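K.L.:
Here's my sequence, what's the structure:
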Amino acid sequence: MKRQSQAEIVKQLSNKELLLNVYASQLLFVLLAFGLAWLWFDDFNHLFGLFKLNWNELLLLGLIPGVTVVMIDLIFIKWIPEKYYDDGGINNRIFTSLSIPQIFLIALVVSFSEELLFRGVIQTSFGYVIASVLFALVHFRYLNKIVLLVSVLILSFLLGYIYEITNNLLVPIVAHFIIDFLLGIYYRLFRGDNHERKLSQTLSK
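P.N.:
Sure thing, here's the model as predicted:
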C-alpha cells in the first residue's frame, strides 16, 4: 500500500479537525511546560518570575525583530520557488480558513505555549543551544524541506538569543507572536486560493 504524503493526509482533514490538532498540540506543550517546571524548578514562582513587563525590551527586542523576520521571510517567499516553502499545506489550510481575530488568537496561543516550554523551561534549565535545537526538531514536518528547516533553525536561535540577553520570557513571546500573526494574515489574504488550486492539480496527477 502506497504511503500517503503529508499533503494528502492534510487534504483529508476538515478545517476544524486540523485546527483542533493544532490547539491540542499547544495544550500539550503547556502541560509539559508546567510538569517539567514542577520537576526542575524550586517552585512555580521561578517560572512566573520570567515574565517582566519592560516596554523598551518588548519594542526593541520583540516587536522590531518580529517585523524584520516577517519582511525577510516575505522576500524569500517571493523569490524562492513555492515548493521549497510548502509544509504539506498545513499553514495554508489553517490560516486561509480563519478570520483575522482567529489568526490573532492562534498566534497568541502558539507563541505563548511554545516559548513557555522551549525558552521558559528548557532553555532556563539546559541552555540556549539545546532549547533552540529541540524547538526546531519539534517542527518535524520541516525536516525534509531544507529551506524551511534552515528558516526555523535560524528563527529558533534568534528567539533563544533574545531570551538569553533579556531573561524576560515576554520578549520572545512578543517576537514569536508578531511573526506568526503577520505571516498568518499574509497567508489569509494572499496565498489561499492560489495554493489550493495548485495543490488540487498536484494531487489529481
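
K.L.:
can we go C-alpha only for contacts and neighbour counts from here?
P.N.:
OK.

K.L.:
how much distance is there from the longest helix anywhere in the chain to the middle of the chain?
P.N.:
Longest helix in the chain, counting residues (DSSP state H): helix 15-40. Between the centre of helix 15-40 and the centre of its chain there are 13 Å (Cα atoms, centre = their mean, to the nearest Å).

K.L.:
continuing past that helix, what's the next helix or strand?
P.N.:
Scanning forward in sequence from helix 15-40 by DSSP states H and E, the next helix or strand is helix 44-48.

K.L.:
list the helices and strands that next one packs on?
P.N.:
helix 15-40 (3 or more Cα pairs under 8 Å, 6 or more residues apart in numbering; DSSP states H and E).

K.L.:
The structure of the following sequence is requested for comparison with the preceding one:
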Amino acid sequence: MTEKKRSRHFTAKELRLNLYITQLLVLLISIILAWLLFDSPQDVLTLFVWDPIRILLIGGGAAICIVMLDYVAMKLFPESWFDDGGINERVFHGIGIIHLACVTLLIGFAEEFLFRGIVQTQFGFWVASLTFAVLHVRYIRKPFLFTFVLVISMFLGCLFELTGNLFITIFAHFLTDFMMGLHLREGVDNKGDEY
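P.N.:
Here you go, the predicted model:
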C-alpha cells in the first residue's frame, strides 16, 4: 500500500492529532535528555538568548531563504519529486491562522530544542543533522525530499553554530513552517478533508 493510500485512512483531524502527539513526545524526550545530559538547568537556559532584533532579522531572513529555495526548487524540478502523499496538504488545509501559528510554533520549538539544543550540543552537527532528516521517516524513500530536509537541517545547524541562540533557529523553523502552512491551507481543493 502506498503512503498516499495509507494516509487517506486518516481524517485531517486524526493527522493533526498524530502531529500534536508526536511533537509533545519530542518535547518530552528533549526535557528528559536535557535533564540527563546537561549539568544544570542553567546550562540549558544559556542556549536561549532573548535578543528580539537578531531573532527577527537572522531567524526571519533564514526562513525567507528556505522558503525561496523551496519555491525555486518547485519551479525547476518535477512536481512528483515533492509528493509526500498529500499529508502536509491535508494537515494544513482549512486550518485557522491562529491554529496554524500554534501548531508551527510547537513544531519549531520541540524540534529545535531536541535537534539543535540537545543533540547538536551533545553529539555534534552531523549527528543532529542526519538524525533530524532520518526522523522525517516518510521522506526516506523520497530522495529529493529527504535531501531537501537534510539541507534545511544542516542550514539550521549552521545557524545555531554561528549564533549559539536556539531562539533564532526556533523562529526560523517556525516561520518556515508557518509560511509553507499558509500556502498549503489555501492551495488544496475541498476533497482533501473527505478521507
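
K.L.:
Tell me how the two chains score on TM-score.
P.N.:
Here the TM-score for the pair of chains, by TM-score structural alignment, normalised by the length of structure 2, is 0.93; 193 aligned residues with a Cα RMSD of 1.6 Å.

K.L.:
residue range for the longest helix of structure 1 in structure 2?
P.N.:
Using TM-score structural alignment, helix 15-40 of structure 1 lines up with residues 12-37 of structure 2.

K.L.:
so how much does the matching stretch differ from structure 1 once superposed?
P.N.:
On superposition with structure 1, the mean distance recorded for stretch 12-37 of structure 2 (mean Cα distance after the TM-score superposition for structure 1) is 0.6 Å.

K.L.:
in that stretch, what's buried?
P.N.:
12, 15-16, 19, 23-24, 26-27, 29-31, 34 (16 or more other Cα atoms under 10 Å).

K.L.:
I'd like to know how many residues surround the counterpart of Trp81 of structure 2 in structure 1.
P.N.:
Per TM-score structural alignment, the equivalent position to Trp81 of structure 2 in structure 1 is Tyr84. When counting by other Cα atoms under 10 Å, one arrives at 13 neighbours for Tyr84 of structure 1.

K.L.:
Check His139 of structure 1 too.
P.N.:
Neighbour number of His139 of structure 1 under other Cα under 10 Å is 14.

K.L.:
Map it onto structure 2.
P.N.:
Looks like His139 of structure 1 aligns to His136 there (TM-score structural alignment).

K.L.:
Quick one: residues contacting its match.
P.N.:
146, 149 (Cα atoms under 8 Å, 6 or more residues apart in numbering).

K.L.:
From the chain's centroid, how far away is the host helix or strand of Gly61 of structure 2?
P.N.:
According to DSSP H and E, Gly61 of structure 2 maps onto helix 60-76. On the basis of Cα atoms, centre = their mean, helix 60-76 of structure 2 is displaced by 14 Å from the centre of the chain it belongs to.

K.L.:
So Gly85 of structure 2: helix, strand or coil?
P.N.:
Per DSSP: H, G, I helix; E, B strand; the rest coil, the secondary structure class of Gly85 of structure 2 is coil.

K.L.:
Which residue comes closest to it once chain neighbours are left out?
P.N.:
Lys4 (4.0 Å; Cα to Cα, 6 or more residues apart in numbering).

K.L.:
what about that neighbour, how many neighbours?
P.N.:
13.

K.L.:
cool, Leu61 of structure 1 as well?
P.N.:
By other Cα under 10 Å, neighbour count at Leu61 of structure 1 equals 20.

K.L.:
Map it onto structure 2.
P.N.:
Under TM-score structural alignment, Leu61 of structure 1 pairs with Ile58 in structure 2.

K.L.:
excluding its backbone neighbours, what's nearest its match?
P.N.:
Ile168 (6.7 Å).

K.L.:
Could you pull up the residues touching that neighbour?
P.N.:
Here Ile168 of structure 2 is in contact with 54-56, 58-59, 159-160 (Cα under 8 Å, 6+ apart).

K.L.:
so of those, which ones are in helices?
P.N.:
Per DSSP H, those map to helices at 54, 159-160.

K.L.:
Provide the secondary structure category for Trp50 of structure 2.
P.N.:
Going by three-state DSSP: Trp50 of structure 2 is coil.

K.L.:
if we can go back for a sec, tell me the one among the ones in helices among the contacts of Ile168 of structure 2 nearest to Gly187 of structure 2.
P.N.:
Using Cα to Cα, Leu159 is the member of those that lies nearest Gly187 of structure 2, at 30.2 Å.

K.L.:
Pull up the gap between that closest one and Met74 of structure 2, please.
P.N.:
24 Å (Cα to Cα, to the nearest Å).

K.L.:
So for those two, which residue has more residues nearby?
P.N.:
A side-by-side neighbour count of Leu159 of structure 2 and Met74, using other Cα under 10 Å, places Leu159 first with 20 against 14.

K.L.:
What lines up with that one in structure 1?
P.N.:
Per TM-score structural alignment, Leu159 of structure 2 is aligned with Ile162.

K.L.:
mind listing what the closest residue to that match other than its chain neighbours touches?
P.N.:
Leaving aside its chain neighbours, Ile162 of structure 1 sits nearest to Pro172 (6.2 Å; criterion: Cα to Cα, 6+ apart). The contact partners of Pro172 of structure 1, by Cα under 8 Å, 6+ apart, come to 61-62, 115, 159-160, 162-163.
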